[in-house]
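Student: here are the coordinates; sequence isn't available:
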């Protein structure tokens, strides 16, 4: 693999220490006075705050990034001092990796993680993508439920939601799975990763014992379910994506490139799992890795592939994946267990992305993606909290409906990962039992794309908006009147092109400011939100730059009816139906 970059050298040559972020370099922590210990504890608390409850400490490294190393006695005392510091802020230390300098001294990377309350935890959202039969559901079954696969689909059975999925072995809907990590880095879901336990822990049991929860969204790989996959990627706002590639194929085939273009359009960092390495011949495995490397390095992608082989490579990947510098590649097998320990360590240390920009004043806003009815409770909606905090018994607005109106509702109860909580903060997915202040509301009245928000947000539905659009692929030209399906967070609706600024038509590779109008109902959108659309062989991405909440929808016109009834005063065209005055 000559095309990949040796990032082991990058890990040994660390960049200079930054005042921001959750990474701290310490030459040594020996002979610390009480006054100095208090200063170090305050610094540790700041670093944990920067990392949303996690901090990485590099012991034996100077502030300029040079790995100086520690002797055995210095390393033992430095680790003991760091453990005492962590106890002061109610945190736990665990060794992430260790390496030696040229003269044999030790450099240790330590993960410091705060002990969260039983009702709170750190959540990382990861969505899985890849071609059909690449092993996405199987890898999630092994990671979240323990045990190894038998090579005939044993592990994926617990991930599927429908009977036809079990029979065909193909995912057709969005499935959610969670994986919990304790403060010391151990997996909560199971005791032994190679033994599938008969009694699986419930979600509430995992969450109550976890300091960090990985929320997986298993998406479809088959082409006919691409619309569901696009909605899953855009609607869940994932922190990272897990892309599966079958090592036995000898190349990149099927929907892998299509899924890659979606991730690039939404700017989602991702890592790659090359699966089924136990059954792949050396020639097929080498060909697959070469094809994967070529795809990642091609113009337009500009990713740096990095094959993960040991714990040092895992920590290097953790430090650089958020910035999009590298794309880690793991070689795994769900039958033999090869490489799965490195994947678990990577998931344990993977950082959170501060991708959600809270509203001014930190007002609550939730994008809804599902609704259902619970007997004895009533209508329940679920979605991602993108801003603020939602409390039980809070008064909020639900909408927009088909007329663009928002209905006042009361939050009766809140559940986060199937655990009843008093409130849920931004960055977490949750379910809300709602009750309208007047009348009743049925689950069918709640659709994907609606929002729950604080009354102070004063939301307004809009028919038209302007977006800066880039056409990735189109066989001919795009003109005014083109009507693709747009995906904008949880919104999925056809929108017609009303105007193209500075152009008459758009071709592949063109970028322009385009005015869209929703075809069926107004939606709530905000400036800066990314959109993506695909229609046939047409693919495009964009960013909303301006919204026009005061613009009314274009009046409905039926050109065929107008032509037939031109000059007939006694005839009126109503929604394509000709009604003659005086007719019975």
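Tutor: Yep, that arrived. Treat the numbers as computed from the prediction; the structure is a model and nothing was measured. Numbering: from 1, shown residues only.
Student: from here on, just use CA atoms for contacts and neighbour counts.
Tutor: Fine.
Student: wait, doesn't residue 422 sit right on residue 392?
Tutor: Yes. Assessed by CA atoms under 8 Å, residue 422 is found in contact with residue 392 at 5.5 Å.
Student: these two: which has the busier surroundings?
Tutor: A count of neighbours by other CA atoms under 10 Å puts residue 392 above the other of residue 422 and residue 392, at 18 against 14.
Student: quick one: contacts for the more buried one?
Tutor: Neighbour list for residue 392: 411-414, 422-423 [criterion: CA atoms under 8 Å, 6 or more residues apart in numbering].
Student: and these as CSV, adding distance to residue 159?
Tutor: CSV is the format used below for the contacts of residue 392 (distance: CA to CA, whole Å):
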residue, distance to residue 159
411, 30
412, 30
413, 27
414, 25
422, 29
423, 28
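Student: want to compare, so here's the second one:
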């Protein structure tokens, strides 16, 4: 079945643990109210252990469909099977909003950062429990959204159980945080009495990135959900102005986030189209593997929102079934590793081991020097890097801005200049972008240049003897 290409947007749901993120996603996408004991969130979780302890530890995706009048589309009967449920929603919808339900607990922060960096959401909804107030993780998530230039809104949950004094204090703290010199934005507070036209006006202004809408909701009583759903249906797609994407006319590139082995189908990869367009039976290169090589593959089938389609283009989440292009070649899950992509063969991609980056150290407890190692996130790449050179400072401290040279510790990756990167290690957070790629030929030339002084020094020592 081929469906018409729909308008789409992606919302990342972030916030402190136990603030009601997964419950809110379940209530919004399934059209039900929560029972106060987490019944709605069980329809969102991916794994059994998440249901048992009530904490999201992976990136869960759910969709919300809207018809031509931007009224929410809900199937007549709920179906736990996502394939059937999603296809019913997609079939009747003109606009699809994808929710990325991310982790709130600090020990899963790396998964949350991966979701924000690799999945390129249009907006963030920062969830704050009205009975809990602004926590350290709320500030962390807000900071990451700010650096990645993701416009965000605040959603105050659990307003039905929050004591009035705590509730008022939380609102004032959030307003103060948004007015602070680090953010310098205007909070616009909505409640259940706010007119829908007013919400439409502010939703359209989210492109400008200067306002922070603030909603007050209860997933149990339903207060404020109508206003929040209206806002979600009206926020515009940001693909055309998002620098993380190229255009539909550029060479095809697909960032692989997960891979599966589906019985009767074979190897399937899921991810996001970062550049260009892909069609059925299109040839692409899969890689780089640990040996820096790319394998030619063919796209057998394409699914978007669990519905078969004939093409996928820039900005869309998609699943591709792959097969080797060369007769006799095999393709299985052992061929995959983190950070791999599908790319147009005309690009002739060249993976690199070393590169330079302009960085800003947001936080580090002590100092960083030559040889410092930490994990870097850049698109779907998450690999440990080592600091080989610091250009302006002897050591780096919190607040420093500098250019550094980094080297991957395990395998070469395919990078582009201007790509945003996040480096983390414990509470250390460094943001920046790639400024220069160092090719293998340049590395060899540098070794030759370094070798000449060593040879001269050896000759001088021999002459002295």
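Tutor: Yep, it's here. Quick caveat, the model's predicted, so the values are computed rather than measured.
Student: returning to that earlier point: pull up the overlap in contacts between residue 422 and residue 392 of the first structure.
Tutor: Joint contacts of residue 422 of the first structure and residue 392 (CA under 8 Å, 6+ apart) are 413-414.
Student: just the buried ones out of the contacts of residue 392 of the first structure, please.
Tutor: 411-414, 423 (16 or more other CA atoms under 10 Å).
Student: out of these, which are inside strands?
Tutor: 411-414, 423 (DSSP state E).
Student: from those residues, which single one is nearest residue 323 of the first structure?
Tutor: Nearest to residue 323 of the first structure out of those is residue 423 (CA to CA; 31.0 Å).
Student: what does the closest one correspond to in the second structure?
Tutor: Taking TM-score structural alignment, the alignment pairs residue 423 of the first structure with residue 311 from the second structure.
Student: which ones are touching the closest residue to its match other than its chain neighbours?
Tutor: Nearest residue to residue 311 of the second structure, sequence neighbours excluded (CA to CA, 6 or more residues apart in numbering): residue 279, at 4.3 Å. Residue 279 of the second structure sits next to 299, 302, 310-312 when contact means CA under 8 Å, 6+ apart.
Student: that older thread, in the second structure, which of the contacts of residue 392 of the first structure remain in contact?
Tutor: Among the contacts of residue 392 of the first structure, the ones still in contact in the second structure (both residues aligned by TM-score structural alignment, their matches' CA atoms under 8 Å) are 411-414, 422-423.
Student: how about the strands in the stretch 101-250 of the first structure?
Tutor: With strands called from DSSP state E, counting those that start in this stretch, the stretch 101-250 of the first structure shows them at 106-114, 122-130, 175-181, 212-218, 240-246.
Student: just send those back as TSV, with mean neighbour count too.
Tutor: Shown next, in TSV, are these (neighbours: other CA atoms under 10 Å):
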stretch	mean neighbour count
strand 106-114	24
strand 122-130	24
strand 175-181	22
strand 212-218	24
strand 240-246	24
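Student: adding distance to residue 45 of the first structure, write those strands out as TSV.
Tutor: Putting these into TSV (distance: least, CA to CA, whole Å) gives the following:
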stretch	distance to residue 45 of the first structure
strand 106-114	9
strand 122-130	16
strand 175-181	21
strand 212-218	18
strand 240-246	26
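Student: nearest to residue 142 of the first structure, of those?
Tutor: strand 175-181 (10.6 Å).
Student: which residue numbers in the second structure does that closest one align to?
Tutor: Under the criterion TM-score structural alignment, strand 175-181 of the first structure matches residues 60-66.
Student: which residue in the first structure lines up with residue 251 of the second structure?
Tutor: Aligned partner of residue 251 of the second structure by TM-score structural alignment: residue 363.
Student: what sits closest to the residue most central in space within the first structure if chain neighbours are left out?
Tutor: Closest to where the C-alpha atoms of the first structure average out (CA atoms, centre = their mean) is residue 238, at 0.8 Å. Take residue 238 of the first structure and drop its neighbours on the chain: the residue closest to it by CA to CA, 6+ apart is residue 125, 4.9 Å away.
Student: which residues in the stretch 151-300 of the second structure form helices?
Tutor: 164-179, 196-204, 225-234 (DSSP state H, counting those that start in this stretch).
Student: would you convert those into CSV that also reports distance to residue 100 of the second structure and mean neighbour count?
Tutor: Below are the helices of the stretch 151-300 of the second structure laid out as CSV (distance: least, CA to CA, whole Å; neighbours: other CA atoms under 10 Å):
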stretch, distance to residue 100 of the second structure, mean neighbour count
helix 164-179, 23, 16
helix 196-204, 19, 15
helix 225-234, 13, 20
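Student: could I get those as TSV with distance to residue 410 of the second structure?
Tutor: Shown next, in TSV, are the helices of the stretch 151-300 of the second structure (distance: least, CA to CA, whole Å):
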stretch	distance to residue 410 of the second structure
helix 164-179	40
helix 196-204	44
helix 225-234	41
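Student: wait, which of the ones you listed is closest to residue 434 of the second structure?
Tutor: Here helix 164-179 is closest among the helices of the stretch 151-300 of the second structure (CA to CA), at 29.1 Å.
Student: give me the stretch of the first structure that that closest one matches.
Tutor: Using TM-score structural alignment, helix 164-179 of the second structure pairs with 282-297 in the first structure.
Student: the matching stretch vs the second structure - mean distance after superposition?
Tutor: By mean CA distance after the TM-score superposition for the first structure, the fitted stretch 282-297 of the first structure averages 1.1 Å away from its aligned residues in the second structure.
Student: excluding its backbone neighbours, what's nearest residue 456 of the first structure?
Tutor: residue 363 (7.4 Å).
Student: quick check: the one you found touching residue 389?
Tutor: Yes. With contact defined as CA under 8 Å, residue 363 of the first structure counts as touching residue 389 (7.3 Å).
Student: tell me which stretches of the stretch 51-200 of the first structure form helices.
Tutor: For the stretch 51-200 of the first structure, the helices defined by DSSP H, counting those that start in this stretch occupy 72-88, 136-145, 163-168.
Student: winner for burial among those?
Tutor: Compared across the helices of the stretch 51-200 of the first structure, helix 136-145 shows the largest average neighbour count, a mean of 25 (mean count of other CA atoms under 10 Å).
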